[in-house]
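Visitor: my questions are about this predicted structure, shown below with the sequence.
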Amino acid sequence: MSNRNSGYWCKWILFTITALCGVGSNVHSQNLEAVGKESPLTITGGVSLNQILYAVDGMESRRDPYSYYASGNINFNLYGWSVPLSFTYSNQQGSFQQPFNQYGLHPTYKWVTGHLGYASMNFSPYTLAGHIFLGAGIEARPGKWNVSAMYGRLQKAVEPDSTSEGTVVPAFKRMGYGVKAGYADGNDFVNIIAFRAKDEENSISYVPDGDDILPEENLVLSVAGGKELFSRIVLMAEYAISGITRDTRAPEASLESNKIFDNAGPLFTPRLSSSYYSAFKTGVNYQADAYSIGFGYERIDPGYRTLGAYFFNNDMESITMNTATAFFGGKVNVAANVGVQRDNLDNTKVSTMKRVVGSMNIGYAASERLNFSASYSNFQTFTNIRSQFLDINQLTPYDNLDTLNFTQISQNATLNTNYVLRADKERRQNINLNLTFQDASDQQGGVEQNSGSQFYMANAAYSVSLVPRNLTITGAFNYNENKAATINSMTLGPTLAVSKTLMERKMRVSISTSWNESYTNGDKMSRVANLRVAGGYIIKKKHNFNLSLVTVNRETDSEGGASSFTEFTGTLGYSYSFSSR
């Protein structure tokens, strides 16, 4: 037998063996082309052991005086077929984990990938969107064409249990299948998708009254496409329709509209409990030499659902716009986007919510050493509640126009500056400044409410690294302030840290300390000081020893506040990693 033929048969023998052996957890793709070209089996893993000493004075102990924690993992890899095992053990509890609860094989050969066992696939957000299934699937990309298909169980049957007191929710067995076919050439593409799922009525013995558990059926059809025009404009769109039957035991019905579902044959049976929805999304982007701009629009009918997704947002219409540009030879970069979203598209809800979101990011590289970046975002939510009492009690059409209009406004602004004082073989120095502002406010009937808050944060840091000595020193000052209706709280204080590597960087040591004081409405509430010492040593890149000592001291100045205390935590750890590569 020739080497080519023997290699061919080895690939398919391995594929068959792994398909028969895999029952129960997801693994990475198995590349069948690797057979005979690399080591067939590799073993990797590691173990670690940590011991923790704890002591406290001034308050109730938050943990045991002594505890230990051991963990380990080992992974067997056969031509990409991975079997990971892990364990944890402490003086409080122990556990062992193996992946055979949901196992899946994903063999790959050239442009074909298969899925066997437990798997998930993604056709589009409106059809099959990452739902896990137990079955088989395939994804093939021959040239510019692409074809994907799947078949399997989306939901297993769960029998009712009258003794569970509501903890067990009955469910029908749900089977599904779908196909996606398309052609793509750069930004030009077209995709056609069909997905069907149906519950098996006889998969459970009975359904308790009042549980609202009914056998459903769903058919989703979608077409998506994109086109590039003049090498600068890209158009994209997707349109999907979903027919969903709430109860497959309901009588059949004929449709005057939505004829595509009436003529779907065995794929879908229209019934009196059936409903039909649509979703549409489109966008256009224009890329010029110095700027780009894009628009997007999305509309999803109220009630739109697909059984190929776990969760789905519907009853939504949104319009978005984004743009980006650069000035002064790329030194200044600006990006901005704005969007408007609303619900209650069919005006059947008591309340209507509208959201307006806007943001802007600016970056300025003044020089190789000085950089600025700033951002601003604004999030507004407008809610209108239509109460029946307004119609009953109003005397004129102009009464109570704004009393049930609620507006929530959230703003966020940040500024970051970094300046490199020195950067050479001997020393590296830099200064960093961060400023953050957040504001949240409420309005009712156009009147500002006394329920808003403002948050301010400032951080300034200086760092110097003495390169030949492998020594780094950092000093920082932090300031936080939160202003609310009746409370103004503030925390501020410095931090100092020193770190150094020794013995050709095999050993590292660090020490840091901080001092923070807290105030409420101008009165000092507490002071917190902490000291941290840490060290680590590496032997032959596989053995790692770590030591950490932390002391925290809090002094309380206010009466009736939290008690003063001193707390100590020491951790000694060891870890070992191995590999057969």
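Guide: Ah, there it is.

Visitor: C-alpha from now on. contacts and neighbour counts both.
Guide: Will do.

Visitor: what packs against the top helix by length along the chain?
Guide: Using DSSP state H to define each element, the chain has its longest helix at helix 3-21. Judged by 3 or more C-alpha pairs under 8 Å, 6 or more residues apart in numbering; DSSP states H and E, helix 3-21 is in contact with strand 103-109.

Visitor: residues in contact with the strand it packs on?
Guide: 15, 18-19, 22-33, 81, 113-119 (C-alpha atoms under 8 Å, 6 or more residues apart in numbering).

Visitor: among those, name the buried ones.
Guide: 15, 18-19, 22-27, 29-33, 81, 113-119 (16 or more other C-alpha atoms under 10 Å).

Visitor: can you give me every residue that contacts residue 283?
Guide: Residue 283 touches 235, 236, 237, 294, 295, 296, 297, counting by C-alpha under 8 Å, 6+ apart.

Visitor: the first one and residue 226, how far apart?
Guide: Per C-alpha to C-alpha, to the nearest Å, residue 235 is found 5 Å from residue 226.

Visitor: ok, structure two:
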Amino acid sequence: MKTWKPAGWCGVGGALLGLSALLAAPAAAQDIATLDQQKPVTLSGTLDVRGIFYQAQGIEARRKPFSYVLAGSPTLSIYGIAVPVSFVLSEQDRRFRQPFNQFGLSPTYKWVTVHAGYRNLTFSPFTLAGHTVLGGGVELNPGKLRFASMVGRFSRATSVDPVSGSLMPFSFSRKGYAGKLGFGTEKSFIDLSLVRARDDSSSVSRETRQLAETTGAANNRVLPAANLVLGLSGRLTIKKDWLLEADGGLSFFTRDVGSSLAVEEALPKALRQPLSKLIAVNGSTEAYTAWQAAAGYQHNGNGLKVRYRRVSPGFQSMGAYYFQDDVQNLTLVPTLTLWQQKLRLTGSVGIQQDNLREQKQLTSRRLIGSLNASAEFTERLGLDVSYTNYTTDQQPGAVQVADTFRLTQTQQSLSVAPRYTYAGETWGHTVLLSADRAILRDQSPDELGKLGEFTSYNAFLSYQLTWVPRRFSVGATYNYTQLKLATGDDGNHGLQLNADQAFGQDGQVRLGVRGSLLRSLRADQPSRLVGGGLRAAWRVSRHHTFRTDVVFTGHYPTGDETTQNRRYSETSGEIGYAFTL
């Protein structure tokens, strides 16, 4: 059974709120059996104070001459469960954030896990799939039995801003439950799951609905809905090398629980009667399907996997935030390892298509392909290569349209990155080279589409030398960037240098200097970019660190100055202090 990952916590009333405020688990469930091995209370984090100076010449100042920032990120841990807090205070910004102000906890004892508060749950890809729910649940794993259930609020009601009337379209409070029953382990299992949820029409007042209509916040009428999703998932591992897995979902969605329209022929009569006992069934009720399947072989780094996915138009589940619907794709994913695992090749090739019911004017078909190669020639020398190709072609669907509206595009990218690393007792060398090219071509006859075409080139060559006994390093990097557009060329190229020196027995003091000189081209207008910086840091002790940083940037046109290509310079400095718990 997949582990339920809590999204955060929120009090669910009374003593639970008080307990949750202390036991704020940001990750996996807390094992009660190990509480005696955890420290009762610990406090960690940082407090940071910065003063920032700024000056500009030749252009309008982009920030104030002086600003300050007081920031902190303390974390309180009680028996291994953390409650992180962060805050920022400046003349422009004052805010306090407790990212886990949605509280919850999941204590575990042996094969029993209890969930309370805000939990992020996953039962299957098409039923309850990563949705955060406020409520309670239980998970039982005695042997190969896979049981889980939960009940609670899927989303809270929201209302229109009474002042502006444009905050957001209102939404109802949504409540429901979900369950899963299965047998097996993560290698081989079969699971049945379901989600049943319904909007509470009484959670939004009549005044709010009227306000939404009068202010135009509800351009599309918001109606209370209901949903029932049934899911079946399974996986079969054969002799550790062969894998078969499949997931399916059947969703019944009623878009207006108060509709008086008859069902008519939308659903078979034999299905309407049992279904009406679980959700409101009327003329707005529709059925949707989604399923995916995969088969693969993997052995010693070599393998092949075939995946197929089909999601019908309109498919949705109240137990998931988003689905890409009206799409089907078939993908092959090969993996190859050679030369005693020194060369690894992975890739994928597939076909994707929409307009499954032929109701759209155009059908989009995409050819998707990628290849990744990683080679370790020696312990020091390696190479990474990546290639992707995406081709989209739209064909007329149920309604014939002119070729002018058709879209045919090809996107390609190629990246090559060799690397060399040597780490000795006295000297260390690192050489990195990266080059990539990306293109977009519009194959349609429409000349307007040609304006969106581009070709980009990016490359850098970096060398870093480290003198290990002296804690000294120096490096140089050459950058090259070019973007070719129909409206002109942009880009820059040049050299960047950096050096860093640590002083003291444990490197308590560090000094760094950097500089750069680039030639720039913007809309066919050339210029030079000059930059430099000086950084210093002094770690007085484990708790106290002082630092300062000064940066200069200059922009100098090599031709005639224009409004868009002006001569200017900027200087900024920062003095800071950090306290670490």
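Guide: Good, I have the coordinates. Keep in mind that what you see is a predicted model, and the values were worked out from it rather than measured.

Visitor: and the angle for the longest helix of structure 1 with strand 103-109?
Guide: 160 degrees (axes from the mean of the first three to the mean of the last three C-alpha atoms, to 10 degrees).

Visitor: helix or strand next in line after helix 3-21 of structure 1, which one?
Guide: strand 25-31 (DSSP states H and E).

Visitor: show me what that next one is packed up against.
Guide: Against strand 25-31 of structure 1 (3+ C-alpha pairs under 8 Å, 6+ apart) you get strand 81-90, strand 103-109, strand 112-122.

Visitor: need the winner for burial among these.
Guide: Most buried of those, by mean neighbour count (mean count of other C-alpha atoms under 10 Å): strand 103-109, with a mean of 23.

Visitor: mean deviation of that one from structure 2?
Guide: By mean C-alpha distance after the TM-score superposition for structure 1, the fitted strand 103-109 of structure 1 averages 2.5 Å away from its aligned residues in structure 2.

Visitor: could you check how far that strand is from the centre of its chain?
Guide: Here the centre of strand 103-109 of structure 1 is set off from its chain's centre by 25 Å, with C-alpha atoms, centre = their mean, to the nearest Å.

Visitor: output the residue interval of structure 2 matched by it.
Guide: Using TM-score structural alignment, strand 103-109 of structure 1 lines up with residues 103-109 of structure 2.

Visitor: mean deviation (superposed) between the helix or strand harbouring residue 430 of structure 1 and structure 2, please.
Guide: Secondary structure assignment for residue 430 of structure 1, by DSSP H and E: strand 427-444. When structure 2 is overlaid, strand 427-444 of structure 1 sits 1.3 Å from its aligned residues on average, using mean C-alpha distance after the TM-score superposition for structure 1.

Visitor: beyond that strand, next helix or strand please.
Guide: Following strand 427-444 of structure 1 toward the C-terminus (DSSP H and E): strand 447-448.

Visitor: quick one: name whatever helix or strand follows that following strand.
Guide: Counting by DSSP H and E, what follows strand 447-448 of structure 1 is strand 453-466.

Visitor: give me the neighbour count for residue 236 of structure 1.
Guide: Using other C-alpha atoms under 10 Å, residue 236 of structure 1 has 19 other residues around it.

Visitor: that one matches what in structure 2?
Guide: In structure 2, residue 236 of structure 1 lands on residue 245 (TM-score structural alignment).

Visitor: its match sits in which helix or strand?
Guide: strand 242-254.

Visitor: check the mean deviation of that strand from structure 1.
Guide: Looks like 0.7 Å for strand 242-254 of structure 2 (mean C-alpha distance after the TM-score superposition for structure 1).

Visitor: give me the contacts around the next helix or strand after that strand.
Guide: Past strand 242-254 of structure 2, further along toward the C-terminus, the next helix or strand under DSSP H and E is helix 269-276. Under the contact criterion C-alpha under 8 Å, 6+ apart, helix 269-276 of structure 2 has outside partners residue 281.

Visitor: so helix 269-276 of structure 2 versus strand 242-254, what angle?
Guide: Using the same axes, to 10 degrees: helix 269-276 of structure 2 against strand 242-254 is 80 degrees.

Visitor: so the closest residue to residue 194 of structure 1 other than its chain neighbours is in which element?
Guide: Spatial nearest neighbour of residue 194 of structure 1, chain neighbours left out: residue 221 (4.7 Å); criterion: C-alpha to C-alpha, 6 or more residues apart in numbering. Using DSSP H and E, residue 221 of structure 1 falls within strand 217-229.

Visitor: brilliant, that's me finished.
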